[in-house]
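# Here you go, sequence then predicted model.
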Amino acid sequence: MRWLQVAIATVLFTSLQTGLFVRPDVGHRRPRTPCRAGDTLLDWIREGGGDGTVKRDVDARGLRGLVITKPARAGDILLEVPLGLTLADGCEGPSEGAVAAGPPWSKQLPWNVQLALGVLARRKEPDWSLFLDSWPAAPILPKDMEDEDLEEAQDEDFEVKAGGTLFWLEERYEDALAAWEDAEAADPKVFWSEEEFRWAMAHVWSRCCRLDLGELGGIRRLLIPLLDMGNHDSEPSAVFDLGRSGRAVCLSATRDLQEGDPVTYSYGEHPNEHFALYYGFVPESNPYDHVKVSLTKVLQCLTLAGFPGAGDWQAARMEEVVRSGVAANSLPLRARSPPLGLLQALFALLPEASEATVLRAVAVACQCLEAEHPTTLKEDQAILDSPSSTLADGVLLLVKLRLERKKLLCGLSQTLQDLAKVFEESPEQAQAQLQELLASAQPEAEDAAMT
């Protein structure tokens, strides 16, 4: 039964996306000579016509990533990498653009598979070894965890998605092997192992950036040396884009920075679930995170909690709500705001509903959803804070994921209860606050992933 769920889950995934952005020019040059012993990645970039004032180090937060080596002002270029030093998806492209990584026989395969195969083909090439050898160990992803460990997420839907990711990978490996065999390709002489393929895919998922190269290839996914060491932040200290010359990727400061400050950029507007599945970490206070819930589940919660008016849903009103389509949808509960469709449905279903009543109803539903977890928010926090924890890193990732989910539900519940009180005291002020919350709700990012 689980295998069937996993197979069905694979249809949920489309292509991985990350950010874009803007800044000046640099010359272009492809790597021409092998990397020398003692060269740093920045030396290699400079030999290729680029430059930078960043390095990989541990920042003040204790995170390993990019830091700046000298003060910079907002708008300054921190790193510029010629396109000829980047690897792109696809099997062909303009000679002066990014290096199309995919082998010729992989044209019909998904973009991320092309890029992963290109990484494997270049691992031993002197021109690319310094870049590809700079990568740390592949991140621990849920797809590689045992079923028993996945249960620590306390979310059956997430477990199915993790299994679906693994199933998808296995199918794509078989597709790639078949394409190589059908082409009777001379390179490679021996096809890579499934373990090597998973390694490359994990790095492609967690390191590539999406960028519009314009006339040099349109929208492409790139692996960019040194830049790919930067950590994610929803309020980043830098942004990247194609420079004015259109021949280099430029990373520019979004604010004034001091020597040693972390250089971060956004990996994309994704929920925590996406970051856990494809990047192997969970960001804190993610403004794009949400908990999906159905109207049926909310009504069940209100009935179990004995909420006034719950359990006596008028058939006619229920039919009206069903016709509206709200009942069939997964509704995203966000940290600051419930979905408008849920509020409208509860207005229709709860007898003599007021704004305060509806807001309290959603608050109670959030409390019910949080209480369904086997562990509490405080217990999860204690697990993460314990210096003597013996849990594997992958399990701690899932503990962090469920902790952030509970924080979201708890925070939204409190926000709505507070707003309900304001409605009773100052309806006009409360209405303005509610409209502001609804307007600030982040649109759901495309949960891209695979093909």
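Structure received. Bear in mind that the values here come from a model prediction, so they are computed numbers and not experimental data.

# Please make it C-alpha for all contacts and neighbour counts, starting now.
OK.

# Surely Leu409 is in contact with Cys368?
No - using CA atoms under 8 Å, Leu409 makes no contact with Cys368, being 9.3 Å away.

# Of the two, which one has the most company?
Leu409 (25 against 18; other CA atoms under 10 Å).

# try this one next to it:
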Amino acid sequence: MKLGLRLLQERAKSDSFWWPYIANLPETFTVPIFFPGEDIKNLQYAPILHQVNKRCRFLLEFEKEVQQKLHTVPLVDHPFYGQDVNSSSLGWAMSAASSRAFRLHGEVPMLLPLIDMCNHSFNPNARIVQERSVNSLDMSVKVLAEKKIKQNEAITLNYGCYPNDFFLLDYGFVITQNPYDQVELSYDGALLDAASMAAGVSSPNFSAPAKWQQDILSQLNLHGEGAVLKVSLGGPDVVDGRLLAALRVLLADDPEAVHKHDLNTLMSLDVQVPLGPTVEASALRTVLALCAIALQHFHTKIMDDQAILGGGPPLITQLAVQFRLQKKFTIVDVMQNISRRIKMLS
């Protein structure tokens, strides 16, 4: 937010050196904090709704804090030259910084005029090179071509290998067929019980694991104090390794067989049937059931979303519907992948 405040300060300064750059920044951004209420609902995905609400609450609270501090500041000392600083302008500043700033070598975020006009691609034709530290007076940043770029071809950079939550929240766009998109789930015994019933897998261990199973779940940080219960489906791993290992362990009834394998083996989908085909098939069927449950959390079907997009909705509605549609496609991709693996076991 420090960078955003500096941006607001320079925008308020009539003779700012950076005014030509600031004047060309978008007046509005397509990030969810600016979505109308109906389009926030259209996202239909609890994790991103939580993040949107969190950011909106922050802006409202920060507005009060800023206005309280500026209330008694004389105009001559006013850091924003008397201009009102409210949640709307703070939201603009935060969005401008998040959508255009770069972190090079893990250092503080910085705005790079012209360079920030490059769009994103997972297969970029250029990359950013920073020469010398930000503390150096002769520090420079360059964009170097990675391949031959044709005339009038867009210069692209890789913003990072992230799910669509990140791109929509910080940049205001959604990537179709994003190989890094994921669907978050909460690791919960009741959810696993429901999934196992739907999959026709009988196991009392999901909600009441044995002591040796609890010990392994603790190592996976899925049990005990301080456990991190967020797991995911999709992305390069297809199934969150911790979730997969937990299912394998909970469906096994031979602790000696389980203890023959390290956690990395139990967490890997590429390691075939570490605990035998019966346990593996049950674990994969449970994953399929979790996918089906995750799909049911959306209020609309894939065909409904495609019909809405085909009707040419407003841009913000299009983004919201495209976001939830890609989440559904991610789940379907996982289901197809897991189904193929189950067939290979039979």
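Received it, and whenever you're ready, just let me know what you need. This is a predicted model, so every value here is computed, not measured.

# Next, the TM-score between them, please.
Overlay of the two chains. TM-score (TM-score structural alignment, normalised by the length of the second structure): 0.78; 306 aligned residues with a CA RMSD of 2.8 Å.

# List the buried residues for the longest helix out of those in the second structure?
Using DSSP state H, we find that the single longest helix of the second structure is helix 315-345. Within helix 315-345 of the second structure, the residues that count as buried by 16 or more other CA atoms under 10 Å are 316-335, 338-339, 341-342.

# and the residue mapped onto Gly394 of the first structure from the second structure, what is it in contact with?
Aligned against the second structure by TM-score structural alignment, Gly394 of the first structure finds its counterpart in Ile316. Contacts for Ile316 of the second structure (CA atoms under 8 Å, 6 or more residues apart in numbering) come out as Thr30, Phe35, Asp39.

# just Leu233 of the second structure next, same as before
Applying CA under 8 Å, 6+ apart, we find Leu233 of the second structure in contact with Gln182, Val183, Glu184, Leu185, Val239, Asp240, Cys291, Thr330, Ile331, Val334.

# Same list (these) but as JSON lines, adding distance to Lys301 of the second structure.
JSON lines is the format used below for those (distance: CA to CA, whole Å):
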{"residue": "Gln182", "distance to Lys301 of the second structure": "18"}
{"residue": "Val183", "distance to Lys301 of the second structure": "16"}
{"residue": "Glu184", "distance to Lys301 of the second structure": "19"}
{"residue": "Leu185", "distance to Lys301 of the second structure": "19"}
{"residue": "Val239", "distance to Lys301 of the second structure": "23"}
{"residue": "Asp240", "distance to Lys301 of the second structure": "25"}
{"residue": "Cys291", "distance to Lys301 of the second structure": "14"}
{"residue": "Thr330", "distance to Lys301 of the second structure": "14"}
{"residue": "Ile331", "distance to Lys301 of the second structure": "12"}
{"residue": "Val334", "distance to Lys301 of the second structure": "17"}
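
# And the helices in the stretch 151-300 of the second structure?
Using DSSP state H, counting those that start in this stretch, the helices of the stretch 151-300 of the second structure run over residues 164-170, 189-199, 211-219, 241-251, 255-259, 263-267, 277-296.

# And for the last one, what's in contact with it?
Meaning helix 277-296 of the second structure. Contacts for helix 277-296 of the second structure (CA under 8 Å, 6+ apart): 185, 191-192, 195-196, 198-199, 201, 233, 244, 247-248, 251-252, 273-274, 328, 331-332, 334-335, 338-339, 341-342, 345.

# switch the cut-off to 7 Å
Contacts with helix 277-296 of the second structure, where a contact means CA atoms under 7 Å, 6 or more residues apart in numbering, come from 195-196, 198-199, 201, 247-248, 251-252, 273, 328, 331, 335, 338, 342, 345.

# quick one: which two of those are the most distant?
Spatially, the most separated pair among those is Ala252 and Lys328, at 30.5 Å (CA to CA).

# residue contacts, the residue opposite Tyr21 of the second structure in the first structure once aligned?
With TM-score structural alignment as the criterion, Tyr21 of the second structure lines up with Phe131 in the first structure. When the contact criterion is CA under 7 Å, 6+ apart, the partners of Phe131 of the first structure are Leu41, Pro225.
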